[in-house]
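1. no FASTA, just this:
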């Protein structure tokens, strides 16, 4: 696979992860905690795929294969870091919504 397609794959996986993380927050807001956690796991799976791509690119570079740092690659890395941060935040928000719900139900 050529470099540009690989980078686009990184963007797609990261974007999917971000979308799933946002969706998981919405489920938590609606007190659908099982769905929230399932969707958060889907976000983690997408991040795992994106991380594999990133790791492969790093290993290629460590092995001597140089790639240009293009605006597309910067964009891909931005997407990945944003998705990772949002996934972590979603996990905390789901936990918070669940605790609030349990305290209100008491």
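-> Ah, there it is. Everything quoted here is computed from the prediction, not taken from an experiment.

2. only C-alpha atoms for contact and neighbour calcs from this point on.
-> Noted.

3. now the helices for the chain?
-> 3-29, 33-62, 71-105 (DSSP state H).

4. among those, which is the most enclosed?
-> Looking across the helices of the chain with neighbours counted as mean count of other CA atoms under 10 Å, the highest average goes to helix 3-29: a mean of 21.

5. check which helices and strands it is in contact with.
-> When contacts are defined as 3 or more CA pairs under 8 Å, 6 or more residues apart in numbering; DSSP states H and E, helix 3-29 packs onto helix 33-62, helix 71-105.

6. try it against this one:
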């Protein structure tokens, strides 16, 4: 089975980088490192925006009636974007508990 990874791999890689940076930011917050926290969260947001741009590109193609094959891989990749958004938002909330003691 041939799978075209160009449609979904950017979603997974950008989302993974977003999540990784968010978790690193949380570690910084736990350590009281405000500068490190803000730097890592900024990177997390940047990767998250890149993932959203890739997702929007796919949705735009489909909206223009271009055929986008819906595969388990694409669904999995879309889940990664949703999870990255959730992790990013949750880390911001939890980090506030550490940074605003």
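-> That came in fine, so what should we check first? Predicted model only: the values in this text are computed from it and were never measured.

7. need the TM-score between these chains.
-> After superposition, the two chains reach a TM-score of 0.92 (TM-score structural alignment, normalised by the length of structure 2), with 99 aligned residues with a CA RMSD of 1.4 Å.

8. redo the helices and strands packed on helix 3-29 of structure 1 as TSV? Include distance to residue 20 of structure 1.
-> Converted to TSV, the helices and strands packed on helix 3-29 of structure 1 look like this (distance: least, CA to CA, whole Å):
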stretch	distance to residue 20 of structure 1
helix 33-62	5
helix 71-105	8
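
9. residue 10 of structure 1: which of these is closest?
-> helix 33-62 (5.1 Å; CA to CA).

10. so which bit of structure 2 is the closest one matched to?
-> The aligned range for helix 33-62 of structure 1 in structure 2 is 34-63, by TM-score structural alignment.

11. other residues contacting stretch 18-30 of structure 2?
-> 34, 36-41, 43-48, 84, 87-88, 91, 94-96, 98-99 (CA atoms under 8 Å, 6 or more residues apart in numbering).

12. mind doing that once more with 6 Å?
-> Outside of stretch 18-30 of structure 2, the residues that reach it under the criterion CA atoms under 6 Å, 6 or more residues apart in numbering are 36-37, 40-41, 44, 47-48, 84, 88, 95, 98.

13. by how much does it deviate from structure 1 on average?
-> With mean CA distance after the TM-score superposition for structure 1, stretch 18-30 of structure 2 departs from structure 1 by a mean of 0.5 Å once superposed.

14. and the most centrally placed residue in structure 2, how far from residue 97 of structure 2?
-> The residue lying closest to the centre of structure 2 (CA atoms, centre = their mean) is residue 15, at 3.0 Å. Taking CA to CA, to the nearest Å as the measure, residue 15 of structure 2 falls 25 Å from residue 97 of structure 2.

15. for residue 34 of structure 2, same thing?
-> Shown here: residue 34 of structure 2 relative to residue 97 of structure 2, a distance of 12 Å by CA to CA.
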